[in-house]
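>>> build me a model:
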Amino acid sequence: MGIGILAGLYLLGGSLTEVKRGDSVQAADEPRPPAATSAASANAPSLSQGPVDAEYFEKKVRPILVERCQKCHNSQKAKGGLQLDSRAGFLRGGDSGPALNLLPQVLQYEGDIRMPPQGKLPQTELDILLRWLAAGAPWPQDRNPSTTPSPSTPHPQTPARLHWAFQPLQRPTVPSIPAGTPIQNPIDAFVLARLQAVGLNLAPEADKATLLRRVYFDLIGLPPSPEELDAFLNDAHPDAYDRVVDRLLASPHYGERWARHWLDLVRYAETYGHEFDFDIPEAWRYRDYVIRAFNADLPYDRFLQEQIAGDLLDDPRYDPQTGSNESLLATAFWWLGDAVHSPVDSRMDFADRIDNQIDVFGKAILGLTLGCARCHDHKFDPIPSRDYYALFGILASSRFHYGDIGDPRPLERLLDELTRSRPQAYSTAAESRGSGGDIIPPPRPGSAWRLGAKAWEHFGADWRQRWDATGLGLRPTGGEGFPHSGQEAEALSAALRSPTFMIEHRYLVLRVAGRQAQARLILNGLQLIRDPIYGGLAKQIDHGEEFRWLVFDLHLWPGQPAYVELLDNGPGYFAIREAWFADTLPPAETGESVPRPPSAALEKDPHRHRCLEVLETACRNRPRAPVMRDGPGRNERLFIRGNPRQLGPEVPRGFLSLFPAPPVTSSGSGRRELADAVLGPARPLVARVFVNRLWQHHFGRGLVATPDDFGAHGEAPTHPELLDWLAEEFITSGWSIKHMHRLIVRSRTYRQASQLPTAQAELARRVDPDNRLLHRQNLRRLEAEILRDAVLAVSGRLDRRLGGPSVLPYLSEQQVGRGRPPSGPLDGHGRRSIYLAVRRNFLPALFTAFDYPPPFTTVGRRSVSNVPTQALVLWNNPFFHEQARYWAERLHREQPQASLEQRLQQMYLAAFARRPDPEEVQAARHFLQQFPPTESLTAWTELAHVLFNSKEFLFIP
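Sure, this is the predicted structure:
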């Protein structure tokens, strides 16, 4: 087969190395090889750990240098001639030579010089520095190398309002363009004005076939079929293209295409990574939520409200098809990060997880690198550390919940029926249980003990006031009431969470009853991973109606914040009678049982019995997902140099100080106020960031080339007036994403060819070599997932169903390790790539070869490398061989009597949206003749594989 491929590539013009149609004038936007790394390859950074860049330096490296090195190696006291308080000093090195070459040996105590002299660095710090050095030691240019601002000093940066990204929006005047200039909308006027100022013009419009293929891939991520191409080419109506755009925006595949871009921003994955790559249960439901939101053109401001605080909105949305609470489901956004299985330092792990949430929130929504302010005031932007910890307190006051996201209204109606029938059943039950004590069910909203789910909502009495008065509750006195999650129906799920407390005693003691329930101690707010190796934080409740002691031993975590939660995922129940702290173990068991309505009571009330049966049925298979729930508001103290064990002053919860917003005054986390601030004073920045992302995905480069960094260290916009006009138009349109798509893809700027006329090419090379002024369209490579989807579409194996649980990815025999799942089918059952499970430790080789981003933080612009591995994957990966065979079989099946020219024409239309020219027909004929007539299917399979390997298949001109 390899010989056939080589022959095909030769005969078809070496198509791995050139694009048949639409070559670019220059290669600025084409893939480039990755930058060379330092010679210290033994410590080369792993892709799975995320990038080693300026942000990595600010968040991880600089705090170590300040703490461990700069006391002796600074501009005033440079021992050994080495200064490590500035980039210039590091690059210059010391008396012994360049620091980059010597530090790995010095830090690892491998030579005569050993630093720090008082003892080798802890392994975690050593790993950070070695990884940084191996990556070439990126160190951003210092504004003032001699100073390192501390959280307590005034921030030295230029006033915020002087930076373009933080200024209010003012709708710019659309430039005046001479009559007769071919423009479609104001976008073209802004672009053309810049071009004409340097003597350039827009490139000619792309031919119809190229344009159709481009807009199909951009809007739905699939190629047009030969039939769709013919229909467009034969449609001479002036609005033929506009109607295609409207049809694609209305396609359900539009949501699949654009959801993937958002998932890159929120580091979407379905496992936690680390050692065992445990599942994030039901994470795929968030993916489907995003697809539905894009398809429905959910206004972007509402979309963001739901991501940040969907559980706190007064008007939650429900999906009419699935019945899921869309607003609640959106908050899974916060929980998609990686997680350590069993952290040795739980407090540091807590800080790192919240840091990831702040980092993703800042980059994805605000286009700001907020994580740089964890250890010190931001070096470039007006973001003091206090702002970072104001956000930290909001997120630390929120709680993870894996719970019911179904529409509660059907259950409410059934519970209303039960409420109306309750008196008779309860009186009978009370007679039969004697003096066991009243069940006084739970809580009013706003009390410190917090509930989740419908099991609680139809009770009137309140048992919690005497518990709340002392924090966790101690031994309840003055009554016998207690919460019972199964009092109405065991099928109902429920959660009960205590206030946050500081661990000051050896034991936490609960007296509980129940079955198929769980009690968990949530240490530092984020105990997400099951079966911790240090043990004891999760305990099953499955001993039935008898109250028994359940004891948590807390001696390993004195002084750390925690709360306790009881979970009933239905069917099952729990009841809790007491909760208190102690320095000794509890007394002997009492043998007391939880009073429950006996079955005899139900038999005397057939109506209630029927209601319960209906309720049990309604509770089965209700959707569940990881979501955010509010906890009691609690301010965080500032971490000195980012260390959670070195605490500074308390910081009130709130938003960034550069955007004036009311302080958080609610008793909850403050996420609702955060959402209001993001869409209030920060609205201009939010709009600029998102329209820039749209622009980038349509042109290959944003108006701001650093889409995740609109701060002073990012790039300035190439067309600032156009950016502001788009942002203002976005807001005015009601934050309609589809409206912005229409504007962009209908513009004459978007519809340009990627190839320039010879007369303009030389001038363009001189005045706009990187095409920043958009004198032509950019040549763009298909992303890994879209390449795979295009292959499936062309071969005829694409399954176009929407949504549902993910398909396990295909894994080769070489992909081994802990947590390895069973390999999925080679073609993923034909599902689109967005429905392949994203397992952090086991990403498909096809994806990683084509720059699929490791899902650890926001990636607003994927890398586009050009390395031999990609050609080898296209050539050797069994997926391409299999699909080439399916494509050949499809041709034989659908066109059994077709001539060679007819089949070849169909193949070229499907793969390239064009017909083959005579030379290509002749080359294909000669290629096919190399195979005996008995191997006709093999010959066409080889030819199909050659077309998959062509650069024209891989690129969008």
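
>>> please count neighbours and contacts with C-alpha atoms only from this point.
Noted.

>>> give me the buried positions along stretch 838-849.
By 16 or more other Cα atoms under 10 Å, the buried positions in stretch 838-849 come out as 838-847, 849.

>>> off-centre distance for that stretch?
The chain centre lies 16 Å from the centre of stretch 838-849; the measure is Cα atoms, centre = their mean, to the nearest Å.

>>> what's the answer for stretch 879-894, then?
35 Å.

>>> how about that stretch: buried residues?
Quick answer for stretch 879-894 (16+ other Cα under 10 Å): 879-881, 883-892.

>>> burial measure for Gln646, as a count.
Neighbourhood size, Gln646 [other Cα atoms under 10 Å]: 11.

>>> and for Gly804?
11.

>>> could you measure from it over to Arg820?
When distance is defined by Cα to Cα, to the nearest Å, Gly804 is 22 Å away from Arg820.

>>> for Leu846, same thing?
Distance check for Leu846 against Arg820: by Cα to Cα, it reads 17 Å.

>>> got it, and Pro204?
Taking Cα to Cα as the measure, Pro204 falls 52 Å from Arg820.

>>> of those two, which one has the most company?
When Pro204 and Arg820 are compared for neighbours, Pro204 comes out ahead with 18 against 15, by other Cα under 10 Å.

>>> and the strands in this structure, which stretches?
398-404, 450-452, 494-497, 501-502, 507-523, 538-541, 544-553, 561-582, 624-630, 636-639, 647-651, 780-781, 955-956 (DSSP state E).

>>> packing partners of the first one?
This means strand 398-404. Judged by 3 or more Cα pairs under 8 Å, 6 or more residues apart in numbering; DSSP states H and E, strand 398-404 is in contact with strand 624-630.

>>> need the residues that contact the strand it packs on.
For strand 624-630, the external contacting residues (Cα atoms under 8 Å, 6 or more residues apart in numbering) are 280-283, 285-286, 311-312, 328-335, 397-406, 668-669.

>>> out of all of them, which helix in this structure is the longest?
helix 409-433 (DSSP state H).

>>> quick one more, to check against the first:
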Amino acid sequence: MLITNRFSELKTCCVALSIIAVTAASAVADSGEDFFEEKIRPVLIKRCYSCHSEASQSSEGGLTLDARSGWQDGGDSGTAIVPGDIDGSLLITAIRYDDENLQMPPDQALSEREIADFEHWVRLGAPDPRTEAVRLVNADVPSDPVRGREHWAFLPLSDQPLPAVTDTQWPLTTIDHFTLKELEDRELHPVDDADRRTLLRRVSILLTGLPPTLEEMESFLSDDRSDAYERQVDRFLSSFHFGERWGRHWLDLARYADSNGLDENFLFREAWRYRNWVISAINDDLSYDRFLRLQIAGDLLPYESIEQRDEQRIAAGFLVMGPKVLLGNNPANQRMEVADEQIDTIGRAVLGQTLGCARCHDHKFDPVPTRDYYALAGILSSTEVMEQRYMLGQQRVMEQLIGLGDEGAQLDDEYEAYWREREALKDRRQRATEILELLKAGKLEEFAARVDRDDLVIAEVAKDTEAAIEQRITAQQEMVTEFDRLWNSPPSIPPRAMSPTERSEPADEHIRIAGQFDKLGDQVPRGFLQVLTNSEVSIPAEQSGRLELANWLTNTESGAGNLAARVLANRIWYHLMGRGLVRTVDNFGRTGETPTHPELLDHLANLLIDSGWSTKSLIKKIVMSHTFVLSSSHDNSAHAIDPENELLWRAHRRRLDPESLRDAMLLSGEQLDLNPMDSTVWYLGDQATAVGANTNRRRTDFPCRSVYLPVIRNDLPEIFEAFDFTDPHAATGMRPKTLVAKQGLFMLNEESVINIAEKTATALLANETLSDDRQRLDYLYELILNQTPADADRDHLLTFLNDFKEHAAPTSPEQPRSPEQQAWSMVCQALFASSRFQVLE
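All right, here's what the predicted structure looks like:
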């Protein structure tokens, strides 16, 4: 707690916090210790430690508050708390502001909720679980999970009252109070709101990944109802395209791909089922806690129908999706590598933590000791995500596939058995043919000599020496024909999904010395991160612990749920606003950045939890805020104080991602098929890239939305490579952002861009409602840019069109394109290549 500089108030403040009596009870209940960790210590850290802790090297009034012994030893004054006695405790008097000479914190009172928490704590006997041993832990050891709880990301969520602002008319939502307060504290004010065209384009692309159509724009511009904007937001949130857009954000984190990548880039033929499940789950606004639970332990959850069972298994494909080294990998090493990849993914995607750093040693920056890493590794290494399957002529360890439907397991077994036994079938067919030739040649003695050895490939009638030779030949011919049929008619690939299962014998893992799989250290019980765990972990010996892990991740009674809420709220803010409140969206650790608006971040996280973990609810609250609808206009005075716009005095400009860029071009040319797709890799061989005898290469000519295009690791679509698509090998919450020459060259020279421009021009010229070039140009601006052209732009382009049509020659007879067609194609391509198209204001 902050204290004033005046000596008398300093003395009074120290009296209030100097000594905590510890004789209230001989033993403190676990519930009391948990209460201290969740409610009391966070307030002490936030409001007291700057003046009363060893870490800050400050002990004003001789008092330190970051260890129990500091409270017990006291400072320069007397007793502050009488355990169990609220009215007799000076601490409670001070935080209530009951005495004008004893008010703490002196700068701003605690909230009513915080005061009530301190009162309850005193009634419990002021329990403080921090022992002397904890107090003496070296503060320079970053992996200490107890000290680590003081890091901002691991604190319980605060519940602060809305900040008071001067311009009370500006806030439209609770969010705006937090942003405006920060601006007013620096004597700044937000810029004006975005115009309606800019706003509709912005919210349409951010929520659906598609620009508004001409009809949608016209409808919005002519709607003068007070809730016109909210109606558009609701329409976008209920659109199927919302799931395609926001599902892609999660697929980045899930390291989604249609192939394994790495050493042998085998096809993930069934990955599309997980992709489409994510899109459907986002559209259904599946609560985030359920969303996570299904992906980590969906195969373990109860179900009421085969359809529900299959959906849950498909969701759990999240654990199988990662890249794996398949060739020449020791099975024990592979098991640990797979677990490491899963730990790293869950850590980054859900908790914003770099947990993989603790595989070889205690984390060098964050409170994650190696024991915690292997506590998680025991859970995931007790999970099976690989299986032996027949592939390219031999048995290989591949991603695990589970049969779907009523007969899924049986059909899967039959399919694998066929390919496992195919070489044997070839041998049987050959021997049956040889037997047939012996019968046809009348070589009955040789036939008789082979009956015992080849009994299984000889027809029963063919063995009958009493039957006519013609009957025997016919019977054997039928057997050969059946073998031919089996050889030429392999079973269809049954409906399957990538999904994990429990290992037959779950087990705790040993620490691996220096991370080496074959150098075992101590065995560690399966469990979770100590820095986010307040109670004992109980995992049944016969289970992996995945279900408990899934529940723990969003349990708001533990620190994990609060952290998960902060991380998700920040991700949503990042995707909508162009920059996270924590700019390092995948790293909430000590090497990441601190929040620019910590109170707002906690407010968003609380909104998320209170809504039942509804992502749509939080998205709507943000896009309905005044902060969201600001223009991106420049303001010299604000820029001088806040050049990076951390205070949100304007909207951040951002470039379209490659998916939105491609989809918008196809939509302009009336080439985009808005129907969802299943697999877009069905035509590929088992090896996803064109190597060896496999000459097929992934296609990008599908007119579908870009979220459905093949994501082949090491062979992404060209537009993805050029415009900073995610790295599908790892969980990525923030894609790289580059501005390089090859992107401009791509838009000017890429054949697909040229083709779309030509088709857009063709559709434009075929529009009979447009009678002249001026109308066509205005229409094209509306279609591609959602704007009307400035007079100077219109005049410049009309001059270009006239000059080009006058001097250009028709193209070849094989592909006749008139000068007019050529000119308009170039105008379309120029607009596609412009910053007005590629940059979202």
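
>>> quick one on the thing from earlier: kindly give a single PyMOL line that selects the buried subset of the contacts of strand 624-630 of structure 1.
Burial among the contacts of strand 624-630 of structure 1 is assessed by 16+ other Cα under 10 Å; the matching PyMOL selection reads:
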select buried, resi 280+282+283+285+286+311+312+328+329+330+331+332+333+334+335+397+398+399+400+401+402+403+404+405+406+668+669
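
>>> may I see the buried residues of stretch 475-489 of structure 2?
Buried residues in stretch 475-489 of structure 2, counted by 16+ other Cα under 10 Å: 475-477, 479-480, 483, 486-487.

>>> in the stretch 801-950 of structure 1, which spans are helices?
Using DSSP state H, counting those that start in this stretch, the helices of the stretch 801-950 of structure 1 run over residues 845-849, 868-876, 878-894, 900-912, 918-928, 936-949.

>>> what does Leu262 of structure 2 correspond to in structure 1?
Aligning on TM-score structural alignment places Leu262 of structure 2 opposite His274 in structure 1.

>>> hmm, Pro343 and its match touching each other?
No. His274 of structure 1 lies out of contact with Pro343 (Cα atoms under 8 Å); the separation is 10.3 Å.

>>> from Arg347 of structure 1, how far off is the spatially most central residue of structure 1?
Most central in structure 1 under Cα atoms, centre = their mean is Val266, positioned 1.8 Å from the mean C-alpha point. Remark: distance between Val266 of structure 1 and Arg347 of structure 1 (Cα to Cα) = 24 Å.

>>> just send the buried residues of stretch 838-849 of structure 1 back as TSV, with distance to Asp709 of structure 1 too.
Output for the buried residues of stretch 838-849 of structure 1, formatted as TSV (distance: Cα to Cα, whole Å):
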residue	distance to Asp709 of structure 1
Val838	26
Arg839	27
Arg840	25
Asn841	28
Phe842	29
Leu843	27
Pro844	29
Ala845	29
Leu846	29
Phe847	26
Ala849	26
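
>>> list just the nearest of those residues to Pro868 of structure 1.
Checking those against Pro868 of structure 1 with Cα to Cα, the nearest one is Ala849 at 9.5 Å.

>>> excluding its backbone neighbours, what's nearest the aligned residue in structure 2 for the closest one?
Matched by TM-score structural alignment, Ala849 of structure 1 corresponds to Ala722 in structure 2. Of all residues not flanking Ala722 of structure 2 in the chain, Gln743 sits nearest, at 5.8 Å (Cα to Cα, 6 or more residues apart in numbering).

>>> now swap in Phe552 of structure 1 and tell me
Leaving aside its sequence neighbours, Phe552 of structure 1 sits nearest to Leu508 (Cα to Cα, 6+ apart; 5.1 Å).

>>> check Pro825 of structure 1 too.
The spatially closest residue to Pro825 of structure 1, leaving aside those adjacent along the chain, is Tyr810, at 5.6 Å (Cα to Cα, 6+ apart).

>>> corresponding residue for Tyr886 of structure 1 in structure 2?
Aligning on TM-score structural alignment places Tyr886 of structure 1 opposite Lys759 in structure 2.

>>> what about the counterpart of Ala259 of structure 1 in structure 2, how many residues close to it?
Under the alignment (TM-score structural alignment), Ala259 of structure 1 pairs with Gly247 in structure 2. By other Cα under 10 Å, 21 other residues sit near Gly247 of structure 2.

>>> for the one 5 residues further on, same thing?
For Asp252 of structure 2, the count of nearby residues is 22 (other Cα under 10 Å).

>>> does it touch Thr726 like I think?
Yes. Here Asp252 of structure 2 reaches Thr726: they are 6.2 Å apart, a contact under Cα under 8 Å.

>>> what touches both of those two?
Among the neighbours of Asp252 of structure 2, those also in contact with Thr726 (Cα under 8 Å, 6+ apart) are Thr732.

>>> gap between Leu764 of structure 2 and Phe517 of structure 2?
From Leu764 of structure 2 across to Phe517 of structure 2, the span is 63 Å (Cα to Cα).

>>> same question, Phe483 of structure 2
To Phe517 of structure 2, Phe483 of structure 2 is 47 Å away according to Cα to Cα.

>>> I am finished for the moment; much appreciated.
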